[in-house]
Structure formats: structure tokens, C-alpha cells
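Q: Have a look at this fold, sequence not included:
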């Protein structure tokens, strides 16, 4: 049934009222989902088109670049600093050679002494008595020897008359002379020994130097029978010192006796000293593979002291005839050390042994010639026999 025209606006209003807020929210939600779906599809399409565009661009392979140089005979000189220690030119620890009590100590720590100077006097009364007894026995045996010789001389004179002296008496007198002579020699040796022992009661300096340690005082018992953990004194010659340095095997062969070396002392910054190589051990230390070298240093003003440390500068000229390559040309792997030689346009590994190094150059020893070419940016992944351009 057709409604009147006047009632149409009301119907329109009624239809609009059907769009409640709830239905409007649902409609907006579906609209948002539709927009997100369209965006995702367009993004995937764009991404696929980009990837397909990238796949169309072919990848170009990068050829490795090798740097090649000719092996040279360039001398690899090197200057190294080696630690050394000053020692007294002569040093002696003075222990008692006779048993006794310390009577007088004539020097102390820091005293300058001369050779033969008395440092200490010991007291041992029993030594004096034994010396007197030895002297008495010596005189006694001398008198007995004189008497036996005179008796034998008279028997020999009497024997000029046949039958006046028996042969047994003559032989007995001769044997008596020999026995008395032997006794006298023994007593004289004993007397000299006791006299020497008495001289040990006066301790004298064996050379010129300085007393650096004193461990006894008057009244102390010293000698072989007493417990002596420390020496009575220590004497050092300090006007001349020994600078002892251990030179590694790689550099010792280039040093020569009489060579002048420069050194510095950490206790005296800014000062440099010189000295000549005076002695070499001539053998290598098995533990450190080094040779001990001694440098004599004059020290009249005693500015240097035994026990100080020094830094010795040693210049090594390099091994004569050795070949040199950059350090980057040596490859160290589990297979060993080698360089990569370029031979007829192909890579070939050559085992080498390192020598002295200076800066970025190093000596190598192996199957190489001065005209050979090697790769100086060598790597372990470079295979044997690959083409090198």
C-alpha cells in the first residue's frame, strides 16, 4: 500500500535511526581491516618486485689482489737493549782459618783497605802453646841427630883398624842417624804448620778494596768449631767493575773481544757510559740460549756500585748473505713457516726459517734466490699451484 507523501520523511528518519552506535562501530572496524589488508598486499607486491629487481642484477666476482716483490739481500741491521748487572772485579768472603776469640776489629763497613793490611786480630792461647811445644821438639830432634851423626863418624874412623868395630855396630849407628834425621824433618814440618796457624790469627786483606759487610765484634768465638753462618767480612774491589750481560744466540756471534759497547744506568738517567768486551764464556746457556759476556768498566770515582743494573746497547749488522723479505710475506700455520713464491705464474710454498728483524723487514733462510718473487700480502688460504697475476 502506498503511503502518503507526507509520511515519507518520517520513514526516512526511521531508517536512519536503525543505524545505532553499535552497528556504526562494527562497520568502522571492518573498514579498518579492509584498509590494512590492502596495505599489506601492496607492500608484499612492492617487496616482491624489489627482490625480483635485485635478482635480475648479476653479482660480479672480486678477483684477489696480490702484491709481489723480489727477494733482496738488503742487510737487516738491528739495535737491541740487553739488561746487565755490575759485579765487583774481585770479591772475597772472609771466614776464620783458625779457631779463636775476636780480640780486635780494625776496620768496619765502608773502610778502604790495602793489600796486606790487618783487618782483625784473633786470640787463641792454645795455639801459642802448641807452637812452643813444636819448637821444643824440633830443637830436641836436632840435638839427637847431631849426637847420632857424631857417634857414627867416630865408628867409621875406628873402623880404619881392622877388627876394632863390628859390622853390626856400624850398621846400627848408620840407621840411628837416618831415624833421627827423619824425626827432625817431621818436627820441623809440624813447627812450620803451627807457625802458619798462628799467622791466621791476624786476618789480612788479600787485595785493595772496600769492606762492604762486617758480621763479628770483639769477644765473638769464630773458627771451624763454631757455628759460622755468615762470613766475618766481605771485601770488594770497586775501582774496577765487571758488567755481566747475557747475549742471545742470534747476536753473540757478531760480538768480538775488545769491542766498545755503550750502556746506560737506570739509577743515573741522562748519562751514558762505554766499556770494552773483556771476556766471553764461549758457550751457550742451555736454559736461556745465551752467552755470558763481561765488560770491564773503570770506576775510580766509585759512582757505579756492584749490584746496579744497566741497559747495554748491542748493534747487530745482520747475517752476511742473508735474504730479506717483509714480515707480511711470512705465513705461520700448523704446517710451519713459509713464504709463497711466484714461479711461472703459479704459487709455490717455500719453507723458511726466520732470522733477525728490523722494522718491517726480516731475514729468511730457505730455498730462495735473490731473483725470486714472493707475495708480500700472503695468506694461509692461498693454495699451492693457483694462478697468480
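A: Nice, thanks for sending it over. Here the structure is a predicted model, which is why all the values come from computation and not from measurement.
Q: switch to C-alpha atoms for all contacts and neighbour counts from now on
A: Will do.
Q: Do a quick rundown of the helices in the stretch 201-350 of the chain.
A: Using DSSP state H, counting those that start in this stretch, the helices of the stretch 201-350 of the chain run over residues 249-252.
Q: Please apply the same query to the stretch 51-200 of the chain.
A: 125-158, 167-199.
Q: which helices and strands sit right next to the shortest one?
A: In this structure, helix 167-199 makes packing contacts with helix 125-158, judged by 3 or more C-alpha pairs under 8 Å, 6 or more residues apart in numbering; DSSP states H and E.
Q: on that earlier part again, which among the helices of the stretch 51-200 of the chain is found nearest to residue 344?
A: Each of the helices of the stretch 51-200 of the chain was scored for nearness to residue 344 using C-alpha to C-alpha, and the closest is helix 167-199 (86.5 Å).
Q: Report the buried residues of the closest one.
A: 170, 173-174, 176-177, 180-181, 183-184, 187-188, 190-191, 194-195, 197-198 (16 or more other C-alpha atoms under 10 Å).
Q: how long is stretch 213-222 end to end?
A: Using C-alpha to C-alpha, to the nearest Å, one end of stretch 213-222 lies 16 Å from the other.
Q: Show me what it is in contact with.
A: The contact list for stretch 213-222 (C-alpha atoms under 8 Å, 6 or more residues apart in numbering) reads 96, 98-105, 108-110, 228, 230-235.
Q: one more structure, for comparison:
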């Protein structure tokens, strides 16, 4: 038993000595990670944005009735191809016919009165050439009566023309070549410039041979658009087709609600594949006019205080405030007066890199 006890004690002592030796050994130091940097360079960044847009008829108008009347005859229907000046609808208003007859009667009466007074004046004028036969006062009275009757005749003519114009409104013609895209009345319906008959237009006519593509471009991208620049677009019903058009018009001002500029393109649509009202996806190329600083997105830090990049100067970190520009893929434009070409920037910056901290290069 004594031998076993001695052996156990010796084993325990050796184990304790081994453990103490292990504790005294220092753990291996972790390898220092190097801060990856790159040289800042300028380049012209080319990118694109996709924006929703709407196709509209190049010419489009709603046609209403000018006078209160009833629909007598419809000459066209939805989908009808019409030419400029073609008769679309015939209206009827019996009271206008009565007014026209009364105006014609007043016109004939005024013409007869004027012819009589004019003849009288001419006779008196001819007689007055013989001295002492007609007094100057009688001649002036005849001239005044003639002038008054002439004025009445002109008023009667104007009233007659007015009723004629009102009657011409009973026949409505197409203002331009196009397609009837909507019809909201039937034969016998009451129509007019006001009241129940004016709620909806009689017809809607569109020029579909040429379409207008309108898109609102955000303020940030308006400077990259060029006049007559060619753009491409797609529509959902034709996913395999890609269409092109050139910028034709720009509003030159920003919409105060959307903070965007309205840009329009003219689209030739002779094959009728595109329809007014379609929603399109416009692909706008954004080609920079001047070179700018372009860095990886990982180099930009957006903190609660500001947006900055981390530069390396004298082997120390320094935060430099910037303004972000366009983003494309993994790169982003930045603007700052404090940066210079070939300056070293940290590729993967973070908020733990503070001013003056050593950089492990």
C-alpha cells in the first residue's frame, strides 16, 4: 500500500509540473491583416436607367357637341379609320331650323328697305344737281336714312350667318386622320355643351400612325440627356421586341411634385404593333460628359453624420467627405474637392477606421 501511495504521489507531481509548463507557453500571435487600398482615378462612367413611360396618340382629341341637339345619324364606330374632314355624326335641332328661317326673313326685309332708301337717296342726289330744286337738309336726311338702313342690313346678315354657323355644328367632321377609339352615344341620344348630354365626349379620335412616348426623368439624370439622343424601350405585350425612338421634345423645367423633367419621343407606328395607352419601359443611356472619380461601392461609408471615404496618408487613416453620384454595378461616382488623382483610398472602408488610426499596408 505504501508503494502504491508513493507512485500515485509521484504521478500527480509530474502531472502538475506538466500543466504549469503548458500555462507558461505563450499563445501564437494572430497574423496582422493588411488594409487593401487602391489608387483613385477619373473616368467617364456610362450607365443606364429604366423608367416607366406611356404611349399616347400623337394627335388625340375628344369630340363634343357644340349645340344642344339629338343624335340623328352615326357615320362611324369604334375602330373606324377616318380621314380629315370626313363626316362623323349628324345631329338635329328643330329650333335652329326655325331660327334660321326667321333670320332669313329679317335679312330679306332689311335688304328691301335698304334698296328703297338707297334708290330714294340716288334720285334726290341726282335732282339736287339742278340748283334750287332740293335743299341740302333734305339730301342729308336721305343720306342718313340710307346709312341707317345699310347698318340694319349688315346686322341682319351677321345674325343670319350666326344661325348658319350654329346649324353647321349639327354635322361634325374629323379634325385629322386617325382612328375612332371611343364612342359614347347612340342614335336618339341628347347631347349638348352643358348638362347631362355633355358628361362624356361623342367620340375620341387618335392618330395611331405616329405615337408620342412620354417619360418623366428624375432631376439627378436630366443633365446626361442629349437632344435627339436615341433611346430604346420595351412593352409588356411584346417582350421579345425592342423598339427605338429619338428624343424630340423636353419640357425644360421640373415638375414641382415629381422633381422630374418630361421628355417626349416620337414613335413611328405604321405597322400598328403599338397601341396608345400601353405602358413601356424606357432604357435611358446615361453617358457622362466629363470624367469623374469612380470607386467601388465598398469604399463609401454612409454614417449618421455624413458620407465619406477613407484615405491613407502617412500610413494613417483619414476620413474625407464626399457627395455620391450615379451607381452602376459595383461602382459609384463620387465628388469631392479634397480628393486628388492617384490618392490612396481604402477599398473596404468601415466606421471603425478613424482619423489618425494606423493603416496596415
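A: Arrived safely, thanks for sending. Since the model is a prediction, treat every value here as computed from it, not as a measurement.
Q: Can I get the buried part of the contacts of stretch 213-222 of the first structure as one ChimeraX selection?
A: Entered in ChimeraX, the line below selects the buried ones among those, by 16+ other C-alpha under 10 Å:
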select :96,98,99,100,101,102,103,105,108,231,232,233,234,235
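Q: ok, now how distant is the most centrally placed residue in the second structure from residue 322 of the second structure?
A: With distances taken as C-alpha atoms, centre = their mean, the residue of the second structure nearest its centroid is residue 262 (3.7 Å). Distance from residue 262 of the second structure to residue 322 of the second structure, counting by C-alpha to C-alpha: 30 Å.
Q: coming back round to it: residues contacting the residue nearest to the centre of the second structure?
A: The contact partners of residue 262 of the second structure, taken as C-alpha under 8 Å, 6+ apart, are 214-217, 250-255.
Q: Swap in 7 Å and give it another go.
A: Taking C-alpha atoms under 7 Å, 6 or more residues apart in numbering, we find residue 262 of the second structure in contact with 214-217, 250-251.
Q: Sort out which one of the residues you listed lies nearest residue 173 of the second structure for me.
A: For the contacts of residue 262 of the second structure, the nearest to residue 173 of the second structure is residue 214 (28.6 Å; C-alpha to C-alpha).
Q: Now which residue in the first structure aligns to the closest one?
A: Here residue 214 of the second structure is matched to residue 244 in the first structure, going by TM-score structural alignment.
Q: Quick check: that match touching residue 88?
A: No - using C-alpha atoms under 7 Å, residue 244 of the first structure is not in contact with residue 88, being 10.4 Å away.
Q: Neighbour count for those two, which is higher?
A: Ranked by neighbour count (other C-alpha atoms under 10 Å), residue 244 of the first structure and residue 88 place residue 244 first, with 22 against 19.
Q: Nearest spatial neighbour of the more buried one, chain-adjacent residues omitted?
A: Excluding its sequence neighbours, the residue lying closest to residue 244 of the first structure (C-alpha to C-alpha, 6 or more residues apart in numbering) is residue 294, at 4.7 Å.
Q: wouldn't that neighbour be in contact with residue 276 here?
A: No - using C-alpha under 7 Å, residue 294 of the first structure is not in contact with residue 276; the gap is 8.6 Å.
Q: Let me see the contact set for the match of residue 214 of the second structure.
A: Neighbouring residues of residue 244 of the first structure by C-alpha under 7 Å, 6+ apart: 84-86, 292-295.
Q: what comes into contact with the biggest strand by length in the second structure?
A: Longest strand in the second structure, counting residues (DSSP state E): strand 238-255. In this structure, residues lying in contact with strand 238-255 of the second structure by C-alpha under 7 Å, 6+ apart are 227-234, 260-267.
Q: For PyMOL, what selects the buried ones among those residues?
A: Buried members of the contacts of strand 238-255 of the second structure, defined by 16+ other C-alpha under 10 Å, are picked up in PyMOL with:
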select buried, resi 233+234+260+261+262+263+264+265+266+267
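Q: Closest to residue 8 of the second structure out of the contacts of strand 238-255 of the second structure?
A: Distance to residue 8 of the second structure, by C-alpha to C-alpha, is smallest for residue 234 among these, at 88.0 Å.
Q: residues touching that closest one, list them.
A: By C-alpha under 7 Å, 6+ apart, the residues touching residue 234 of the second structure are 241-243, 280-282.
Q: In JSON lines: these, plus distance to residue 316 of the second structure and neighbour count.
A: Below are the contacts of residue 234 of the second structure laid out as JSON lines (distance: C-alpha to C-alpha, whole Å; neighbours: other C-alpha atoms under 10 Å):
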{"residue": "241", "distance to residue 316 of the second structure": "55", "neighbour count": "10"}
{"residue": "242", "distance to residue 316 of the second structure": "52", "neighbour count": "10"}
{"residue": "243", "distance to residue 316 of the second structure": "53", "neighbour count": "13"}
{"residue": "280", "distance to residue 316 of the second structure": "51", "neighbour count": "20"}
{"residue": "281", "distance to residue 316 of the second structure": "48", "neighbour count": "17"}
{"residue": "282", "distance to residue 316 of the second structure": "46", "neighbour count": "23"}
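Q: Just send those residues back as JSON lines, with distance to residue 117 of the second structure too.
A: Listed next are the contacts of residue 234 of the second structure as JSON lines, based on distance: C-alpha to C-alpha, whole Å:
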{"residue": "241", "distance to residue 117 of the second structure": "78"}
{"residue": "242", "distance to residue 117 of the second structure": "77"}
{"residue": "243", "distance to residue 117 of the second structure": "74"}
{"residue": "280", "distance to residue 117 of the second structure": "72"}
{"residue": "281", "distance to residue 117 of the second structure": "75"}
{"residue": "282", "distance to residue 117 of the second structure": "74"}
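Q: and residue 307 of the first structure, what pairs with it in the second structure?
A: In the second structure, the residue matched to residue 307 of the first structure (TM-score structural alignment) is residue 277.
Q: what do you get for residue 287 of the first structure?
A: Using TM-score structural alignment to pair residues, one finds that residue 287 of the first structure aligns to residue 257 in the second structure.
Q: circling back to that earlier point, farthest-separated two in the contacts of residue 234 of the second structure?
A: Among the contacts of residue 234 of the second structure, 241 and 282 lie farthest apart (C-alpha to C-alpha), at 13.0 Å.
Q: ok, residue 327 of the second structure touching residue 333?
A: Yes - if you go by C-alpha under 7 Å, residue 327 of the second structure and residue 333 touch, sitting 6.5 Å apart.
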